[in-house]
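Asks: pasting the sequence and the predicted model now:
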Amino acid sequence: MPCASAAMIFAASLFLAASFSTLVAVLLYVLVQTAVPAFGHTTTSSLALVRGLYFPSGNLIMSLNPSASASPMVLYTEPLTYHQAMNSDDQHLWKKAIQTEKDALDKAHTWDIVNRPTNRAVVKGKWVFKVKHNADGTIERYKARYVAKGFTQVQYQDYDETFAPAARYDSLRLLLALAAHNGWTPQQMDVKSAFLYGVLKEEIYMELPEGYRQDNKVCKLRKCIYGLQQSPREWYACLADSLQRKGFVPAKFDPCIFIHKNHHLYISVYVDDIMIFGPDSPFRKEIRQLLKADFECTDLGNSKFILGIEITVTNNGITLSQCAYINKILDKFGMSNCKPVGTPLEPNLNLHKGDVTGTMGVETMKPRNTTEAETWT
């Protein structure tokens, strides 16, 4: 009997704890909806009410706006659905981005519009919206992409192999070190709608994009599209074949690093981002022109920003920085206005040798002022 009573008391305490947690979560949600309506453009003071706990209706993107005098941080909401995009304050920008993507799909003859099949599953699709940023955190452009919901594909019917390599950060740093040592200036190219160049071997039917749908009509894919399970693999195969025909071979340590057989030229591939390393020569210019002939590329010139890393080339070498990423993290945790210090500890802190147990004795460290005390709390 004592054991049974103890078990009942323990179960009751768990129930009360769960109920209390649920109540707190509901109250926080109500507070957020009241303090930050729909997560449009707002200020840091309204976010402070919930101390960083929020439930946004879209992906929250934070960037610095130097022209704002009252609050240096502006919050942008990326819609999660087509309906949200069409009802947002920036709907005219999202409509323009959607039309740009639709024009690219039509130009590539990505699909044929056919009647809905009765004996095959139709892959679902959705619009994905992204606010692209420059290295300093300012907005570059609004981008929309129509993607397949790959998880609705049927394995061995809609796809088979799916593995596709991507360049490692270690390999990128190695090439940047090599460029700094030899005085090279890395150059960068971006392939537009890269996955559309992949050859689709399977017969796949997919929903038409929202905003362009027709009754009882679907699209029969002719090209790979973003979101399909096999798209990254087919795009890599297409690009690798193009580079090998130009005299490049994949490196043994990283299949996304291509080394030319006869020239000091290296190419790094991360999905649709291409970086070219080597001396400034007519051959490097020729390779860039050949890539433009094979794919529709944006020639970005000298590399300045890739994979969240800002690249600065000077006479003294190459500097890598993630300033925009650091500012984003500081904004996320409410540390944008914190007071920076040059040292992690008090300058005059006295340390003395520990005792035989191996512990280190230190004097009690006090914050220098109220601002720092709040910063480290």
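Replies: Cool, the structure landed.
Asks: CA only for contacts and neighbour counts going forward, please
Replies: OK.
Asks: you'd agree residue 17 is in a helix?
Replies: Yes. Remark: residue 17 belongs to a helix, assigned using DSSP: H, G, I helix; E, B strand; the rest coil.
Asks: what about it, neighbour count?
Replies: Around residue 17 sit 12 other residues, with neighbours defined as other CA atoms under 10 Å.
Asks: which residues touch it?
Replies: By CA atoms under 8 Å, 6 or more residues apart in numbering, residue 17 lies in contact with nothing.
Asks: any idea how far it lies from residue 24?
Replies: According to CA to CA, to the nearest Å, residue 17 stands 11 Å off from residue 24.
Asks: any chance you could map the helices in the stretch 251-377 of the chain?
Replies: Taking DSSP state H, counting those that start in this stretch as the criterion, the stretch 251-377 of the chain contains helices spanning 282-294, 323-332, 370-376.
Asks: what are the buried residues along the longest one?
Replies: The one in question is helix 282-294. 284, 288, 291 (16 or more other CA atoms under 10 Å).
Asks: quick one: it to chain centroid distance?
Replies: 28 Å (CA atoms, centre = their mean, to the nearest Å).
Asks: same question, the second one
Replies: Per CA atoms, centre = their mean, the displacement of helix 323-332 from the mean C-alpha position of its chain is 14 Å.
Asks: what sits up against that helix?
Replies: 52, 62-64, 73, 135-137, 308, 310, 336.
Asks: swap the cut-off to 6 Å and go again
Replies: Contacts with helix 323-332, where a contact means CA atoms under 6 Å, 6 or more residues apart in numbering, come from 136-137, 336.
Asks: in JSON lines: those, plus distance to residue 202 and neighbour count.
Replies: Shown next, in JSON lines, are the contacts of helix 323-332 (distance: CA to CA, whole Å; neighbours: other CA atoms under 10 Å):
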{"residue": "136", "distance to residue 202": "43", "neighbour count": "16"}
{"residue": "137", "distance to residue 202": "41", "neighbour count": "17"}
{"residue": "336", "distance to residue 202": "50", "neighbour count": "17"}
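Asks: and here is the other one:
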Amino acid sequence: MPILPKRHKDLKNHPLGDLFRKAEKTHLKSHKEVRSWREVQREEAAGKELLDCMWVYIYKFDKHGWFTKCKARLVVRGDQQAKSTHEDTYASTLAGRSFRTLMAIAARFDLELLQYDIVNAFVNAELKQDVYMRMPGGYRKPGLILKLQKALYGLRQSPLLWQKELTTTLTNIGFKSVPHEPCCLSKGGILIFFYVDDLIVAYEKTNQKSVEWTIGKLREKYQLSGGDTLQWFLGIEIIRERNQRLIWLSQSSFVDKITSHFRIQGGKPSLTPMTTKELLPNK
């Protein structure tokens, strides 16, 4: 694949520039639909913090590694925000040990595992503070800037605002947080755990109707994609043998990536994880 562009002006001579421009317009349209911002005169931000933004471009691949599409996302330069000593910006994420525990529970009790992606998750959270941002590259208008109304990607406070938003939504439909794990909630035999915009639902088949009702409630507020059986989560492949009630967690794709990066494919495998030679003198 061609090297990814770093800024909008790089699209002019990029082999896939047209696809990335289309991705930009699709992304901006999604912001317009949820009213992520409104255009204001530059004078409104006089004496206030005015943040830059940047385009982030990525290639999307399917689970087999085949290219599927070009994607563009607008990110605020949150690194330009003044750090506040009184404002809490810490957002919890699902701990690795919690994920492994949940997989063990799913294996032991033969739970169904469904995976959903919440599209443009952060912009579902309202932004209470006044935050101003320059218009994105390629779409600027003279004398105008943007006043943000939603928690865009890149802002320091966005992850926490989104976590509070999703947790409140789940709490309002009867879910309760699991002790010591803020990113996992339960209700009547249904477990929901999430990592930013990746959401997993674990449940017994007898709770199928309750799960459908829950997903319906989430769809009333958020745009969800997916809904298939869990196969990948944060780069980890989930392999199940349900008749044996076993689940394997594999990072073979990560191993392949590392071996490719360091060019060690096809090397002679080591029989031990470290050298068998004595490194320290025997005294």
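Replies: Cool, the structure landed. Just so it is clear, the model here is predicted, and its values are computed rather than measured.
Asks: ok, back up a step: any chance of TSV for the helices of the stretch 251-377 of structure 1, columns distance to residue 254 of structure 1?
Replies: Supplementary listing: these in TSV, determined by distance: least, CA to CA, whole Å:
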stretch	distance to residue 254 of structure 1
helix 282-294	21
helix 323-332	26
helix 370-376	42
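Asks: let me see the ranges of the strands in the stretch 151-283 of structure 2.
Replies: In the stretch 151-283 of structure 2, the strands defined using DSSP state E, counting those that start in this stretch lie at 176-178, 181-187, 190-195, 198-203, 224-229, 232-233, 236-241, 246-250.
Asks: pipe these into CSV and attach mean neighbour count and distance to residue 21 of structure 2 per row.
Replies: Shown next, in CSV, are the strands of the stretch 151-283 of structure 2 (neighbours: other CA atoms under 10 Å; distance: least, CA to CA, whole Å):
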stretch, mean neighbour count, distance to residue 21 of structure 2
strand 176-178, 17, 41
strand 181-187, 20, 35
strand 190-195, 21, 29
strand 198-203, 22, 26
strand 224-229, 14, 23
strand 232-233, 15, 29
strand 236-241, 15, 31
strand 246-250, 16, 36
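Asks: how near is residue 247 of structure 2 to residue 146 of structure 2?
Replies: Plainly put, residue 247 of structure 2 is 48 Å away from residue 146 of structure 2 if you go by CA to CA.
Asks: structure 1: which residue goes with residue 196 of structure 2?
Replies: Under the alignment (TM-score structural alignment), residue 196 of structure 2 maps onto residue 271 of structure 1.
Asks: could you do residue 136 of structure 2 as well?
Replies: Under the alignment by TM-score structural alignment, residue 136 of structure 2 pairs with residue 209 in structure 1.
Asks: now that match: how far from residue 99 of structure 1?
Replies: 11 Å.
Asks: more crowded one of those two?
Replies: With neighbours defined as other CA under 10 Å, residue 209 of structure 1 and residue 99 compare such that residue 209 has more, 20 against 13.
Asks: now the helices for the stretch 51-200 of structure 2?
Replies: Going by DSSP H, counting those that start in this stretch, the stretch 51-200 of structure 2 shows helices at 96-108, 158-172.
Asks: right, so of these, which gets closest to residue 128 of structure 2?
Replies: helix 158-172 (9.8 Å; CA to CA).
Asks: quick one: residues in contact with the closest one.
Replies: With CA under 6 Å, 6+ apart as the test, helix 158-172 of structure 2 has contacts from 89, 91, 122, 125, 151.
Asks: returning to that earlier point: hey, which of the helices of the stretch 51-200 of structure 2 is tucked in deepest?
Replies: The highest mean neighbour count among these, using mean count of other CA atoms under 10 Å, belongs to helix 158-172: a mean of 18.
Asks: how long is stretch 126-145 of structure 2 end to end?
Replies: 19 Å.
Asks: list the buried ones in that stretch?
Replies: Here stretch 126-145 of structure 2 shows 126-127, 131-136, 144-145 as buried, counting by 16+ other CA under 10 Å.
Asks: let's have those in CSV, adding distance to residue 76 of structure 2.
Replies: Below are those laid out as CSV (distance: CA to CA, whole Å):
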residue, distance to residue 76 of structure 2
126, 16
127, 13
131, 10
132, 10
133, 7
134, 9
135, 10
136, 9
144, 17
145, 13
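Asks: which one of those residues is nearest residue 17 of structure 2?
Replies: residue 136 (16.5 Å).
Asks: returning to that earlier point: residue 5 of structure 2 is nearest to which of the helices of the stretch 51-200 of structure 2?
Replies: Here helix 158-172 is closest among the helices of the stretch 51-200 of structure 2 (CA to CA), at 25.2 Å.
Asks: what range does the closest one cover in structure 1?
Replies: Counting by TM-score structural alignment, helix 158-172 of structure 2 sits on residues 231-245 of structure 1.
Asks: tally of neighbours for the equivalent of residue 150 of structure 1 over in structure 2?
Replies: Under the alignment (TM-score structural alignment), residue 150 of structure 1 pairs with residue 78 in structure 2. Residue 78 of structure 2 is flanked by 18 other residues according to other CA under 10 Å.
Asks: residue 78 of structure 2 reaches residue 154, doesn't it?
Replies: Yes. Using CA atoms under 6 Å, residue 78 of structure 2 makes contact with residue 154 at a distance of 5.0 Å.
Asks: what about the residue opposite residue 225 of structure 2 in structure 1 once aligned, distance to residue 29 of structure 1?
Replies: Matched by TM-score structural alignment, residue 225 of structure 2 corresponds to residue 298 in structure 1. According to CA to CA, residue 298 of structure 1 and residue 29 of structure 1 sit 43 Å apart.
Asks: again with residue 319 of structure 1
Replies: Applying CA to CA to residue 319 of structure 1 and residue 29 of structure 1 gives a distance of 43 Å.
Asks: go on, residue 232 of structure 1?
Replies: Separation of residue 232 of structure 1 from residue 29 of structure 1 (CA to CA): 38 Å.
Asks: over to residue 161 of structure 1?
Replies: With CA to CA as the criterion, residue 161 of structure 1 and residue 29 of structure 1 are 43 Å apart.
Asks: and the match of residue 150 of structure 1, how far is that from residue 28 of structure 2?
Replies: Counting by CA to CA - residue 78 of structure 2 and residue 28 of structure 2 are separated by 19 Å.
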